[in-house]
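*Asks:* can't give you the sequence, but here's the structure:
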């Protein structure tokens, strides 16, 4: 009798299993994983403009403005490859994309973006109804936020739910296609020209042969105590670019995984997303050019012996 009972239970389990498999076969239409499980797979390319053209059209409406936004026309799309995300915590609530003409920062109220948008992932983005804006002259895409005390409007973060309807994954990520624009040592000073700096803002660039001004073996990237008075981020400048009208360096979040690491000494090749900031449109302090590192490996140490303790040399 027990054998018959167990046989009935086994047959029942088999029927249930077959039913579940049948449902899965009918509902799971992408067993190969070709359709992304996030984003909006229904988006189609209809009105893709280049990032350079987007900046030219909407940036012209914000000329000489430090903080403001302008609505993007319905139907406008851009397509680009991810060059920066929050993989190390240094980039927060932003994703950077780039096409053959330029780069742009998109502000998104979402953590863990790197899990969905890896470096080298190409995406299509629907911008219609969103806003092109500048924060201290740095272009960004998002939604407007108004600081009524200062009577200024800034580009702020798109909600996580809204963002999921706005982008579509195109193919598979290929980090080898993220190729920085290289500034040789003799060319870096051209970034002190605001027109040149703005041309490359939002793009991934490499500055070759630079050296941190304060690297002495003890100074770290972004100590919390120092960042507490500077918006939880610290700027470290390169030698020769610390003056009030020629500031070039890196900006590091106090929450970055490498914030407590010591600044490397000696000559370096530094790669990062180039950003441009001014305190006002007519600021006598000129333009501050800041690179934002994706990970600590964005720094190539050319003189590693300078970073070794004396007893290990």
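*Replies:* Sure thing, it's come through. Remember, predicted model here, so these are calculated numbers, not experimental data.
*Asks:* From now on I want contacts and neighbour counts done on CA atoms only, so please keep to that.
*Replies:* Noted.
*Asks:* Please, where are all the helices along the stretch 51-200 of the chain?
*Replies:* Taking DSSP state H, counting those that start in this stretch as the criterion, the stretch 51-200 of the chain contains helices spanning 51-60, 160-164, 194-200.
*Asks:* Distance to residue 114 for those - can I get that in CSV?
*Replies:* Output for the helices of the stretch 51-200 of the chain, formatted as CSV (distance: least, C-alpha to C-alpha, whole Å):
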stretch, distance to residue 114
helix 51-60, 22
helix 160-164, 14
helix 194-200, 23
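*Asks:* right, so of the ones you listed, which gets closest to residue 179?
*Replies:* Residue 179 lies closest, by C-alpha to C-alpha, to one member of the helices of the stretch 51-200 of the chain: helix 194-200, at 13.4 Å.
*Asks:* List the buried residues in that closest one.
*Replies:* 194, 197, 198, 199, 200 (16 or more other C-alpha atoms under 10 Å).
*Asks:* Let me know whether the fourth one touches residue 104 as I believe.
*Replies:* Going back to what we said before, that points to residue 199. No. Using C-alpha atoms under 8 Å, residue 199 is not in contact with residue 104, being 10.7 Å away.
*Asks:* And here is the other one:
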């Protein structure tokens, strides 16, 4: 009788029709953050075109302004931190028309080291910018909050994670086939044109094709020297006694804990920098000698540079496509 009574009490406390409350595990708003009333392109034009009128300006490349009113943008997540190569960084992309190919993009920086489970590729989001800061970090349009660097410089850094609950709303489920996830392929002529090196075109999701110059011919025998550490990079040898280098050895890190390699484009003499953070799966990957496609966040500072989102963004081309 006691056993039967216990079983009755236990089953009486369970309701098979109750859905688990998952809202407490979410880091984003469970209610609407407002109706979309502006675009990424308009926000960049208003806050990222130049430092004149900005709340704070350290120089022409680093400035920001706090958004005082409710301005709501919408975009699709096209880059996240799944590989560790992007740090506390997401990228949103939207299109202004059906014929648009480059799209309008902006970085969204959030203070957390594991964003990708919450912000998957293809996920549409709305962001209410009220209380957040918008401007440029190293010439790149960005949403975040001010912070002091280890050098004492005030820059536009990541927003606090708690603000996601009030300022960011997920819209629907992630769409792996979203149009926004298709990278744009700039031509060599486009990359060379000075007129294209503006805040409107940076950042963006793009693919470039070429090869890494640091492993071509005898270059594989020449170690680079870290500008911060002063140490030479390691040169490895595989089972067939072939020497090789990896993308981002720790000893080559710069002040931003990244390593730059050079992509020689096939179509002309143009070059694009491949920037890789240290201590992630891409950093320790062997650099292919052959021609590859490199897909990721394309930005412009002193030159065009691309940063891979994950190892899948590196693809070796068949020999016949190299011609």
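*Replies:* Nice, thanks for sending it over. Since the structure is predicted, the reported quantities are computational estimates derived from the model, not experimental observations.
*Asks:* TM value for the aligned chains?
*Replies:* The TM-score (TM-score structural alignment, normalised by the length of the first structure) is 0.79; 276 aligned residues with a C-alpha RMSD of 2.9 Å.
*Asks:* ok so residue 225 of the first structure is a helix residue?
*Replies:* Yes. Residue 225 of the first structure forms part of a helix when assessed by DSSP: H, G, I helix; E, B strand; the rest coil.
*Asks:* what does it align to in the second structure?
*Replies:* In the second structure, residue 225 of the first structure lines up with residue 251, judged by TM-score structural alignment.
*Asks:* quick one: that match from residue 185 of the second structure, how far?
*Replies:* Separation of residue 251 of the second structure from residue 185 of the second structure (C-alpha to C-alpha, to the nearest Å): 32 Å.
*Asks:* Between these two, which is the more surrounded one?
*Replies:* Shown here are residue 251 of the second structure and residue 185; by other C-alpha atoms under 10 Å, residue 251 has more neighbours (20 against 15).
*Asks:* The more buried one and residue 318 of the second structure, how far apart?
*Replies:* Taking C-alpha to C-alpha, one finds residue 251 of the second structure at 32 Å from residue 318 of the second structure.
*Asks:* what about the strands in the stretch 101-250 of the first structure?
*Replies:* Counting by DSSP state E, counting those that start in this stretch, the stretch 101-250 of the first structure has strands at residues 102-107, 122-126, 131-135, 138-147, 152-156, 167-170, 181-183, 204-210, 233-237, 247-253.
*Asks:* Just send these back as CSV, with distance to residue 44 of the first structure too.
*Replies:* Shown next, in CSV, are these (distance: least, C-alpha to C-alpha, whole Å):
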stretch, distance to residue 44 of the first structure
strand 102-107, 20
strand 122-126, 8
strand 131-135, 21
strand 138-147, 20
strand 152-156, 26
strand 167-170, 9
strand 181-183, 30
strand 204-210, 27
strand 233-237, 39
strand 247-253, 36
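*Asks:* what's the closest of those to residue 93 of the first structure?
*Replies:* strand 102-107 (6.0 Å).
*Asks:* quick one, that closest one and strand 204-210 angle?
*Replies:* Calculated by axes from the mean of the first three to the mean of the last three C-alpha atoms, to 10 degrees, strand 102-107 of the first structure forms an angle of 110 degrees with strand 204-210.
*Asks:* by contact count, what packs against strand 102-107 of the first structure?
*Replies:* helix 51-60, strand 94-99, strand 138-147, helix 194-200 (3 or more C-alpha pairs under 8 Å, 6 or more residues apart in numbering; DSSP states H and E).
*Asks:* Just tell me which of those ends up closest to residue 39 of the first structure.
*Replies:* Nearest to residue 39 of the first structure, of all these, is strand 94-99, at 14.1 Å by C-alpha to C-alpha.
*Asks:* and that closest one, how far from the second structure on average?
*Replies:* Strand 94-99 of the first structure: mean distance to aligned residues in the second structure after superposition is 0.8 Å, counting by mean C-alpha distance after the TM-score superposition for the first structure.
*Asks:* hmm, who's touching that strand?
*Replies:* 50-51, 79-86, 103-109, 113, 202-203, 273 (C-alpha atoms under 8 Å, 6 or more residues apart in numbering).
*Asks:* quick one: it aligns where in the second structure?
*Replies:* The alignment of strand 94-99 of the first structure onto the second structure (TM-score structural alignment) covers residues 89-94.
*Asks:* how far does the matching stretch sit from the chain's center?
*Replies:* Taking C-alpha atoms, centre = their mean, to the nearest Å, one finds the center of stretch 89-94 of the second structure at 7 Å from the center of the full chain.
*Asks:* thinking again about what came up before, please work out which of the helices and strands packed on strand 102-107 of the first structure is packed deepest.
*Replies:* strand 94-99 (a mean of 23; mean count of other C-alpha atoms under 10 Å).
*Asks:* between that strand and strand 138-147, how many degrees?
*Replies:* Orientation of strand 94-99 of the first structure against strand 138-147 (the same axes, to 10 degrees) gives an angle of 140 degrees.
*Asks:* Now do strand 94-99 of the first structure against strand 122-126, angle only.
*Replies:* Orientation of strand 94-99 of the first structure against strand 122-126 (the same axes, to 10 degrees) gives an angle of 100 degrees.
*Asks:* can I assume residue 265 of the second structure is in contact with residue 207?
*Replies:* No. Using C-alpha under 8 Å, residue 265 of the second structure makes no contact with residue 207, being 11.2 Å away.
*Asks:* on that earlier part again, identify whichever of the helices of the stretch 51-200 of the first structure lies nearest to residue 93 of the first structure.
*Replies:* Closest of these to residue 93 of the first structure is helix 160-164, at 9.9 Å (criterion: C-alpha to C-alpha).
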